[in-house]
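A.B. asks: how would this look folded up:
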Amino acid sequence: MKVLIIGSGGREAAIAWKIGQSALVNEIFVAPGNAGVQPFAECVPIAADDIQKLMEFAESKSIDLTVVGTEIPLVMGIADLFEKNGLKIFGPKKKAALLEGSKSFAKRFMKRHNIPTGEFCVCSSYDEAMKSVVAFGFPVVIKVDGLAAGKGVSIANDQTEAEKVLKTVFLDKSFGDAGRSVVIEEFLNGRELSMLCFVDGKTIVPMEGVRDYKRAFDGDKGPNTGGMGTLSPVEGYMPEIQKEFEDKIMFPTLKALKEEGIDYRGVLYFGLMLTDEGVKVLEFNCRFGDPETQVLLPRMQNDLVKVMLSVIDEKLEEQKLCWDERSAVCVIMASGGYPGNYEKGKRIVGLENIESEDLCVFHAGTQNKGGELYTAGGRVLGITALGKDLNEAREKAYQAVEQIEFEGAHYRLDIGK
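C.D. replies: Here you go, the predicted model:
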């Protein structure tokens, strides 16, 4: 089989690495890809949001399966376009991708179907939003409605912070069309958990639990990022919590999708908060998470391509997911200043020192220039280690991180603590 993967980050690197292990696959393309996938895949210089050119490429190369890693082409309707032209694609159609593409759509969907989530309101102006945050009280959560690469969520601890966030959205228009409206939500206390599920329209199968560290600095301080690290499995995710998630959230969501005539096929990501009142949904994503994928796929023992084909063909019920019992920890090495302004083009050294079957280095923002690696993004590398328990995995990951250097390198020291 020939496989095309769409995206350029660490998630796509992990997907390409895993797909490369399938006996079904003999050729992999990644559009646009990064320097880290080049040893086992061919990078194609087509932007992830140029869905027409991607379709033309898939046709010209007789691609057997396209896997969409990033959310933007899904929200644009790439799955609809490919299916219309007889091309197999893994990822939900445009209508289904609204669960991620619009925070207000997702919250109203949950409210309609009594899926546990925080109280909220939708506001389309600065004045309206300021009145709402004051009514909710502090701390309060402010989310831009559209896609914002994981940076559109803010927690305001007082009125001054809320004013600053809302001015950025409505007056400075820093988020463009994505910030035409905002969702104001009650702040939920508890422990965060990411649950990713395969869905084929009629069957839903959960993967293992993941904990994601979204804030930029140790102790969950600083601005939200796309993710600074992950671990799996999640300690304390007891059978009763799993059952509550499945009975009150996972299966009801599948039932709600069917009732609304949404044929969802792909990965459905549940961002959860384990509160004193029970498990509640923070957000949906319509694809593999980043960097959740970087700890899930090294633990998955199945042939990923077979699972994806079963999703497309509505045969997911025939699959039984199997997992390595070891723990996995991923530490993200980012450019200094991320998620704000940062410099690119910093030479990366030390990767040649990392040799272990228990370690994977997934490139996110890298570029190859004359045989040397340089930084080319905010999140640069994801270092994933497997260990007999969380502590061993964490120790191996940080030992590897210490071997790698580039100017301004920033990473959290408390992933897995």
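
A.B. asks: only C-alpha atoms for contact and neighbour calcs from this point on.
C.D. replies: Noted.

A.B. asks: and the residue positioned nearest the centre of the chain, what helix or strand is that in?
C.D. replies: Geometric centre of the chain, nearest residue: residue 289, 2.1 Å, by C-alpha atoms, centre = their mean. Counting by DSSP states H and E, there is no helix or strand that carries residue 289.

A.B. asks: which residues does it contact?
C.D. replies: By C-alpha atoms under 8 Å, 6 or more residues apart in numbering, the contact set of residue 289 is 11, 196, 269.

A.B. asks: now do residue 382
C.D. replies: Residue 382 makes contacts with 10, 229, 291, 294, 330, 331, 332, 333, 361, 362, 363, 364, as judged by C-alpha under 8 Å, 6+ apart.

A.B. asks: Could you find the closest non-adjacent residue to it?
C.D. replies: residue 332 (4.5 Å; C-alpha to C-alpha, 6 or more residues apart in numbering).

A.B. asks: what about that neighbour, distance to residue 297?
C.D. replies: Using C-alpha to C-alpha, to the nearest Å, one obtains 16 Å as the distance from residue 332 to residue 297.

A.B. asks: Could you also give me the structure for this second sequence? I'd like to compare it with the first:
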Amino acid sequence: MNVLLIGSGGREHALAWKLKQSPLLGKLYAIPGSDALAGLAARPAIGAEDFEKICAFCSETKIDLVVVGPEAPLAKGITDFLTRRGIRVFGPSQKGAMLEASKQFAKEFMDRNSIPTASFTVLYSADFAREKIKENKKYPVVIKADGLAAGKGVRICCSEAEALAAVDDFMEKRIFGSSGSKVVLEEFLAGTEASVMALVDGETYLMLPVSRDHKRLQDGNKGPNTGGMGAVCPVQLPAADLEIIEKEVLARFVEGVKKERLGFRGLIYAGIMLTMDGPKLLEFNVRFGDPETQAIMPVLKSDLLPLLAACADGKLAGRELELTGETCVSVVAAAAGYPENPEKDRPITGLYNPLPGVQVFHAGTAQKDGGYVTAGGRVLSVSASAKDLGAARQRAYAALAKINFEGMQYRKDIGL
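C.D. replies: Okay, here's the model as predicted:
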């Protein structure tokens, strides 16, 4: 089976690493890919959003399955474009991708389908937003840019001043462009987060092992929100919480996409908050999480490729997952200045002799002068698997200690 992987980050590196293990795989290609991915997949010189050229490439090379990694091509309709031309795709339709591309659309979908979530108000103008904030007496509150913002469009505001500053940044300064043309003001939910991902074929779902992301930049969940600074998988949830998540989130999600004809054959990521009142849904993402994928793939014993193909074909029913029984801890190393202004072109050392049970997944790197340099905010993930969480943590941080670049920053409490 020839496979085309769309994307270039750490998530795609982990997916390529896993797909490469499949005995069903013929040739693997990546668009646009990365220098690090070149060892796993051929890289045609095509952009990830050049749908016409991607379609022509799929025809020329007899691609059997396109796997879409990032959210942006999904939101722009890559699945619709390719499937209309007879190409099989793992990834939701443009309508389905609205569940991530618009916070308003997602929250209203949750309400329509009785999925437990925080109360919310949609604010369509900066003046209206300021008015509602000044009426609010309870803090913290959450303010979310409506559109895509690379995981950085959420602010937890502990005061009126912070909330007004978020509105100014999103709606007046437009730090995320048109994604901030409207915002969602949301009730703050206290508790413990969990990342729940499931393969969905439009009729049923298959849940992946639960993982946990660490979104804040600094230890102790301090500092600004990031795209994610590390992850652990699997995470054991109380049986009662897991039952609610399956019945009231995943099952209702599948029924909702069927009823509303959203065309969803891909991966749904439910960001869950385990509150005192039970699990509640924070947000939907419509693709594999990053960095969670870098922690999930190493503990997945099952062949990923036939699962993705079955999903794209609407034939997921009866499929099961087999896990290795190990725990994986994945720690992100980020560039100096991340998340605002990451420093690039810093030489990276210590990449070439990873410890046993360790994988290094590249995100923001590029080859230069025979080595690698930093080329993005989140530079790489060190993923270590072991028989238990403590051993996996020890292995991950021992491996990370061998890697260095100027200004490297990472959290030391992933998995604690």
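
A.B. asks: returning to that earlier point: nearest to residue 119 of structure 1, of the contacts of residue 289 of structure 1?
C.D. replies: Nearest to residue 119 of structure 1, judged by C-alpha to C-alpha, of the contacts of residue 289 of structure 1 is residue 269 at 20.3 Å.

A.B. asks: thinking again about what came up before, mind checking what helix or strand follows the helix or strand containing the residue nearest to residue 382 of structure 1 in sequence?
C.D. replies: Counting by DSSP H and E, the element that carries residue 332 of structure 1 is strand 327-334. Later in the chain than strand 327-334 of structure 1, the nearest helix or strand by DSSP H and E is strand 359-363.

A.B. asks: how close does that next one sit to structure 2?
C.D. replies: Its aligned residues in structure 2 lie a mean 0.6 Å from strand 359-363 of structure 1 after superposition (mean C-alpha distance after the TM-score superposition for structure 1).

A.B. asks: got a list of what the residue nearest to residue 382 of structure 1 touches?
C.D. replies: By C-alpha under 8 Å, 6+ apart, residue 332 of structure 1 lies in contact with 227, 228, 229, 379, 380, 381, 382, 383, 411, 412.

A.B. asks: Which strand or helix spans the fifth one?
C.D. replies: Going back to what we said before, that points to residue 380 of structure 1. Assessed by DSSP H and E, residue 380 of structure 1 sits inside strand 379-387.

A.B. asks: Report the angle between that strand and strand 359-363.
C.D. replies: 160 degrees (axes from the mean of the first three to the mean of the last three C-alpha atoms, to 10 degrees).

A.B. asks: With structure 2 overlaid, how far apart is strand 379-387 of structure 1 on average?
C.D. replies: For strand 379-387 of structure 1, the mean deviation from structure 2 after alignment is 0.6 Å (mean C-alpha distance after the TM-score superposition for structure 1).

A.B. asks: on contacts alone, who are the packing partners of the next helix or strand after that strand?
C.D. replies: Later in the chain than strand 379-387 of structure 1, the nearest helix or strand by DSSP H and E is helix 390-401. The contact analysis (3 or more C-alpha pairs under 8 Å, 6 or more residues apart in numbering; DSSP states H and E) places helix 390-401 of structure 1 against strand 327-334, strand 379-387.

A.B. asks: what's the next secondary structure element after the helix or strand hosting residue 13 of structure 1?
C.D. replies: Assigned by DSSP H and E, residue 13 of structure 1 belongs to helix 10-19. Per DSSP H and E, the first helix or strand lying C-terminal to helix 10-19 of structure 1 is strand 27-32.

A.B. asks: what's whichever helix or strand comes after that following strand aligned against in structure 2?
C.D. replies: Beyond strand 27-32 of structure 1 on the C-terminal side, the first helix or strand identified by DSSP H and E is strand 42-43. Strand 42-43 of structure 1 lines up with residues 42-43 of structure 2 when matched by TM-score structural alignment.
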